[in-house]
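Visitor: Fold the following for me, if possible:
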Amino acid sequence: MRKDIKVPEVKNVTLAITREVNTHNEAEWNVHLINRNNHDIENTLVASTGYGELNGEHQKTSTLRHFLETVPARGTALIEPINAEIFHLNNEFWVSYYIDGKIYDKKFIFLPDTIKEENLIYIKELDMEGVLHS
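Guide: Okay, here's the model as predicted:
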C-alpha cells in the first residue's frame, strides 16, 4: 500500500529567486537551485508553474520543465528566469533528483507577493541578493 512506501526526506536542497540589475538598470529575476549537501545530486527535474487569482479572475501560467544532469556538492544551478509580472501568483517548483539510486522530491511554493525588494537577503552560495525558500 501507499503507506508502506518510504519516501526519503529532502535535506539541504532549496531554491532561491534572485534579483540582478542589468546594464539598462532594470531588475532581472532568476530561479536557482542550491545544493548544500556534501554530495552531488543527479538527474534533477524541475517543473515550474504559477497559479492564483487577480481581481477575482483565475490565472495560471504554462508549466515549464528543466533537466539538470548533475548539481555538484555545495553547488548551485540556474533553473530559469522569472518574470516579475507573475509574483502575485503562487510560484510552484516541483524538484525531483537522485542520490545513490534513491529518488527524492519536494514541492517549493513561493506564496503571492513574497518575492519583493523588502524580502531580499544576501545568499552566500550565489553571492547575490534574493528570496530564499525556507
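
Visitor: all contacts plus neighbour counts: C-alpha atoms, from now on.
Guide: Fine.

Visitor: excluding its backbone neighbours, what's nearest the residue nearest in space to the middle of the chain?
Guide: Central residue of the chain (Cα atoms, centre = their mean): L15, 3.8 Å from the mean position. Of all residues beyond its chain neighbours, the one nearest L15 is L33 (4.6 Å), with distances taken as Cα to Cα, 6 or more residues apart in numbering.

Visitor: Also this sequence, please, to line up against the first:
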Amino acid sequence: MKKDIEIPQVEDLYVAAVREKHEEYGTQDWNAYLINAGEKPLETVLIVSRGYDGNKETSTMRHTIKVLPAKSFAKVEFLEEKVLALNNEFSISFFSEGKMFHKNYIFRKNTINEKALQELPVMTKKGVLLK
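Guide: Have a look, this model is predicted:
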C-alpha cells in the first residue's frame, strides 16, 4: 500500500535569506523569502517555520500564501539576529496542477551570513539559498 503512494518531487522552489535595509529603522535585517522559479503557479502555500538547537527552540510560525505565481517570490518572515545561531527549518506544502507537494528546507546554524551570499534565481538580489 505504501509503495503505491506517489510523492511528487519539488523542483524550482527555493528558500532564501536576504540581507536588506529596513527603510523605517535604517538597520540591515535578514528576511526569509520563498522563490518560485518554476513555470507553474503554486496554490495554497503553507509555511511552518521554527528555530532549534538542542534545548533551545523558537516559537513555531505559520504563514499562508494563496497563490505564488510562476517566476516570482514572496517575503515570508523577518529573521532576528539571535535565531541565526539556531537551525532554521521551513516546512513548505502547496498544491500545483492538482497535486500536493511538500519539502523541508533547513538553514543550519550560523550558515546565514555575508560569506555565503550568492545570486538568487528570479530575484535581482544576493542571498543565502536553499534548494
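
Visitor: Please, which helix or strand holds the residue nearest to the centre of the first structure?
Guide: Element membership for L15 of the first structure (DSSP states H and E) is strand 13-21.

Visitor: hmm, back to that, would you confirm that the residue nearest to L15 of the first structure contacts L78?
Guide: Yes - counting by Cα atoms under 8 Å, L78 is a contact partner of L33 of the first structure at 6.5 Å.

Visitor: More neighbours: those two, which one.
Guide: Between L33 of the first structure and L78, counted using other Cα atoms under 10 Å, L33 has the larger neighbour count: 22 against 14.

Visitor: and stretch 53-73 of the first structure, which residues are buried?
Guide: 68, 70-72 (16 or more other Cα atoms under 10 Å).

Visitor: mind putting the residues you listed in JSON lines, distance to V7 of the first structure included?
Guide: Shown next, in JSON lines, are the buried residues of stretch 53-73 of the first structure (distance: Cα to Cα, whole Å):
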{"residue": "L68", "distance to V7 of the first structure": "21"}
{"residue": "T70", "distance to V7 of the first structure": "21"}
{"residue": "V71", "distance to V7 of the first structure": "21"}
{"residue": "P72", "distance to V7 of the first structure": "22"}
